[in-house]
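Undergrad: Everything below, folded, please.
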Amino acid sequence: MPTLNLFRLKGGKASLKILSLDLKHGSVKLLVENPDDLWHLYNVISPGDLVYARTSRELKGRGEATRPGQSRRVSMTLGVRVKGVEFGGRGLRILGVVIEGPERYDGILGSHHTLNIPVNSVLRLVKEEWPEYQVKRLRRASEISGKPVVIVALDDEEACIALVGSFRMDVRFEHGVRLPGKRKPERRGEALKKYFSELLQALQEVLREVKAPVAVVGPGFIKEEFSKYAAEKLKEVSLQTFTVSSGGLSGVREAVRSGILLRFARESRLLEESKLVEEFLAELASDRGLATYGLEAVEKAARYGAVKRLLVVDRLLREAEVKERRKIEEVIKLVENKGGKITILAGGHEGGEKIMGFGGITAILRFKKDY
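TA: From the prediction side, this is the model:
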């Protein structure tokens, strides 16, 4: 089968692009390419940070910009010390005090200003210190997924299996079929069974070469039927279903264009988070003593090296006062230094909301808390 070399595949919407990363000086330059990127930035930018971005500002009646009694809006690049961050339908709003700007305009330094950050913006974010979990979040956001995705596109006439990564699409299997009509249920059922069997066999061959999640796409109910059929045979494989208008290679291409890769990565992440939350709840309900929650209890467990998996809701980090946030970040560092794993949960989804009920920070432990 042919290998199709494409422009960078982002499912029709590119991911956050890290233009430069200078952690020695606390500086990261970013290109925002879709609304999800704005959400990641909302959870990374904190009060006290510096943000540099292109903006506009109304200048009134003094300096070289205007004549007395007149005002006009002027485009410029400003550096703002962050006081607050707001996330909404129109983008990201960063509120703060101007600490750097064009010298030729009077009265700007020290004044309040709001940076509006829409999609396709470039900004530079500077922190005194970058917590490792925030760096990981940015790096994760800059990728679709750590692995390629296998797309299976099928309808009543054709099927295609392709391995899709960030920069290429490798078509592994194409198959034409002529299914009997629905008025002949017995013949159609037999033909459908054969069709699914051949498709599953081809899919298994691909999965033997590369371990990857599977997206089953197509129109109508046939994708749902195959997805159910495949799930019974591929119990260890992450498999999700999406709707496109056709099967075959055109269905694969439509899936890529329509943003499925980005959605797949996001939903796979949420599925992973949900499993971790359920694992915590199961441990909490058992008598094994391998779960704890609340900042004080989790900090104590972290100091003893007992934390195997730390779960922190992004909302807790975002809304905490500076002193509390620093304490949470210290706990995260402790867990990382002692070999534990950290997951920052999305507060707007069910798993994150459940953990918020336990104070927004919980831990699955390596050993029983008898300290």
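Undergrad: going forward, measure contacts between C-alpha atoms and count neighbours the same way
TA: Fine.
Undergrad: what's the burial count for the closest residue in space to residue 316 that isn't next to it in sequence?
TA: With sequence-adjacent residues excluded and distances taken as C-alpha to C-alpha, 6 or more residues apart in numbering, residue 316 is closest to residue 360, at 5.8 Å. Residues lying near residue 360 (other C-alpha atoms under 10 Å) number 22.
Undergrad: Next: residue 186.
TA: Neighbour tally, residue 186, other C-alpha under 10 Å: 11.
Undergrad: ok, the residue nearest to residue 316 - contacts?
TA: Applying C-alpha atoms under 8 Å, 6 or more residues apart in numbering, one finds that residue 360 lies in contact with 294, 311-313, 315-316, 352.
Undergrad: Which ChimeraX command selects the buried ones in the residues you listed?
TA: If you want just the buried ones from the contacts of residue 360 in ChimeraX, going by 16 or more other C-alpha atoms under 10 Å, the selection is:
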select :294,311,312,313,315,316,352
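Undergrad: Is the residue of the chain positioned farthest from its centre within a helix or a strand, and which one?
TA: What lies farthest from the middle of the chain is residue 68; by C-alpha atoms, centre = their mean that is 49.4 Å. Taking DSSP states H and E as the definition, residue 68 sits outside all helices and strands.
Undergrad: From residue 107, how far off is the residue nearest to it when sequence neighbours are not counted?
TA: The spatial neighbour of residue 68 that comes closest, neighbours along the chain excluded (C-alpha to C-alpha, 6+ apart), is residue 61 at 4.2 Å. Distance of residue 61 to residue 107, computed by C-alpha to C-alpha, to the nearest Å: 11 Å.
Undergrad: One more: residue 123?
TA: Taking C-alpha to C-alpha, one finds residue 123 at 23 Å from residue 107.
Undergrad: which one of the two has more residues nearby?
TA: Comparing residue 123 with residue 107 by other C-alpha under 10 Å, the one with more neighbours is residue 123, at 19 against 12.
Undergrad: Residue 365 reaches residue 309, doesn't it?
TA: Yes. If you go by C-alpha atoms under 8 Å, residue 365 and residue 309 touch, sitting 6.8 Å apart.
Undergrad: One more, so I can put them side by side:
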Amino acid sequence: MRIVHKSIAKDGEGRVKLIATEAEDLWHLYNLIDVGNFVKATTIRKVQRETDTGSSESERLKIVLTIEVAEVDFDSQGLQLRIKGRNVVENSHVKVGAFHTIEVELHRSFELTKSKWDVIDLDRLTTASEPTAGADVAAVVMQEGLANVCVLSNSLSRFVARVESNIPRKAAGAAFNKDKSKSKFFDLVYRAIKDKLKLDELKVVILASPGYVKDEFFKYMNAEAVRTDEKSMIKIKPKCILAHSSSGHKHALHEVLANPALQSRLVDTKAAAEVKALETFFDVLNNQPDRACYGPPHVLYAADLGAIQTLLISDSLFRNADVPTRQKYVGVVDVTRSTGGDVHIFSAMHITGEQLNEMTGIAAVLRFPLPELEDMDLEQSP
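TA: Now for the predicted structure:
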């Protein structure tokens, strides 16, 4: 994402002119744009005009609108961001108060105004404008007849292809048919990788499966790349890591990323840091349960005592429409950082964020034990 202009006062009020340059930026914008913010953008509006003959015809005009945001919708599959709200600036084609939907487009600037840019917003601006924010890890989890191809960036985990092909069980006299079916399956996976991934941008390609499926596919992939002189596929050979997974289904990616053997190869990616933070939390929760907690009431209580050593929090919690609730979560981040703790903000669209959301979206490793948490009545959410 490119920041064209930024004007934010000390009290947090201000506006930023932005240009989304890649699909992942739309996810960042979805988290930045809140109900009650103002968005100014060039958009297309269908208007009715009267012809010289007195008849009416519609015309699509490009106009500049400023709307007060009422709803933000993100399509994770189509990677589209739509902002709905009321027009607040007089326009010859759109009345003040009329609803309009703006669809944010790549490489087209727009302006976002907030009454308060808090620390979470400013952190996301910084993250989104980093030039290394693109997808740099791909993973293929497979089993015989099934493969799921995924790309992992700093904020998104997207399954871009699912390959299914029938492979008959090996029976007497059926070896040839099985081998032929397996070759067809491998060819489909090969093509999915070649067509769906930006191979030149990848740092790591993980091939995972139960048994030897991954090994057989790796051998097929390299042979096919050489046979067809497909240079992009030849170049990814040293980037490939072979790993174990329990199946070829999507959920198997969780266990693959948690494999300690992968951590050294994933060290430069956000996924590695978050996987390690999650693994540390689960380890402490299992072995020293009074030094770990999860759920908003318990974590907020621990934050008030300055007890948080590592905070794990999902960005989905900051999209709360209730401003005081959002401010409480922002406050937890502020307090943790001010007391020297580490903060990991997980993307809800990332595989690690999905894991955290399964357990309320917020968790913490504590500096010192808080055994009283187990007996306290902290059932009410903030």
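Undergrad: TM-score for these two?
TA: TM-score for the superposed chains, counting by TM-score structural alignment, normalised by the length of the first structure: 0.60, backed by 255 aligned residues with a C-alpha RMSD of 3.3 Å.
Undergrad: May I see the contacts of residue 360 of the first structure organised as TSV, with distance to residue 116 of the first structure and secondary structure added?
TA: Shown next, in TSV, are the contacts of residue 360 of the first structure (distance: C-alpha to C-alpha, whole Å; DSSP: H, G, I helix; E, B strand; the rest coil):
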residue	distance to residue 116 of the first structure	secondary structure
294	35	coil
311	31	strand
312	28	strand
313	26	strand
315	21	helix
316	24	helix
352	28	helix
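Undergrad: quick one: which of the contacts of residue 360 of the first structure is nearest residue 282 of the first structure?
TA: residue 311 (14.3 Å; C-alpha to C-alpha).
Undergrad: Pull the contacting residues for that closest one.
TA: So residue 311 of the first structure contacts 277, 342-345, 355, 360-363 (C-alpha under 8 Å, 6+ apart).
Undergrad: what about the strands in the stretch 1-150 of the first structure?
TA: 3-5, 17-22, 27-31, 50-60, 71-88, 91-100, 112-117, 122-126, 149-154 (DSSP state E, counting those that start in this stretch).
Undergrad: For the residue lying closest to residue 341 of the second structure once chain neighbours are set aside, pull up the helix or strand it's in.
TA: Closest residue to residue 341 of the second structure apart from its sequence neighbours, by C-alpha to C-alpha, 6+ apart: residue 309 at 4.6 Å. In this structure, residue 309 of the second structure sits in strand 308-314 according to DSSP H and E.
Undergrad: By how much does that strand deviate from the first structure on average?
TA: Following superposition, strand 308-314 of the second structure is found to deviate from the first structure by 1.6 Å on average (mean C-alpha distance after the TM-score superposition for the first structure).
Undergrad: Where in the first structure does that strand fall?
TA: Alignment note (TM-score structural alignment): strand 308-314 of the second structure is matched to residues 307-313 of the first structure.
Undergrad: hmm, back to that, more neighbours: residue 365 and residue 309 of the first structure, which one.
TA: residue 365 (24 against 21).
Undergrad: Tell me who's in contact with that one.
TA: Residue 365 of the first structure neighbours (C-alpha under 8 Å, 6+ apart): 290-292, 301, 306-309.
Undergrad: who wins for most neighbours among these?
TA: Counting by other C-alpha under 10 Å, top hit in those: residue 307 with 30 neighbours.
Undergrad: Pick the most deeply packed of the strands of the stretch 1-150 of the first structure.
TA: Of these, the one with the most neighbours on average (mean count of other C-alpha atoms under 10 Å) is strand 149-154, at a mean of 29.
Undergrad: now for it, which elements pack on it?
TA: On a contact count with 3 or more C-alpha pairs under 8 Å, 6 or more residues apart in numbering; DSSP states H and E, strand 149-154 of the first structure meets strand 158-164, strand 214-218, helix 222-233, helix 248-257.
Undergrad: Work out the gap between the shortest one and the centre of the chain.
TA: When distances are taken as C-alpha atoms, centre = their mean, to the nearest Å, strand 214-218 of the first structure is centred 20 Å away from the chain's centroid.
Undergrad: Next: the first one.
TA: Mean-position distance between strand 158-164 of the first structure and its chain equals 25 Å (C-alpha atoms, centre = their mean).
Undergrad: Can you list the residue ranges for helices in the second structure?
TA: Secondary structure of the second structure by DSSP state H: the helices cover 23-32, 119-128, 175-196, 213-228, 231-235, 252-257, 260-263, 270-287, 296-304, 323-338, 351-357.
Undergrad: quick one, which of these is nearest to residue 103 of the second structure?
TA: Per C-alpha to C-alpha, nearest to residue 103 of the second structure of those: helix 23-32, 10.4 Å.
Undergrad: can I get the helices of the second structure in a markdown table with distance to residue 203 of the second structure?
TA: Compiled in a markdown table, those are given as follows (distance: least, C-alpha to C-alpha, whole Å):
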| stretch | distance to residue 203 of the second structure |
| --- | --- |
| helix 23-32 | 17 |
| helix 119-128 | 19 |
| helix 175-196 | 14 |
| helix 213-228 | 17 |
| helix 231-235 | 11 |
| helix 252-257 | 15 |
| helix 260-263 | 13 |
| helix 270-287 | 13 |
| helix 296-304 | 36 |
| helix 323-338 | 31 |
| helix 351-357 | 18 |
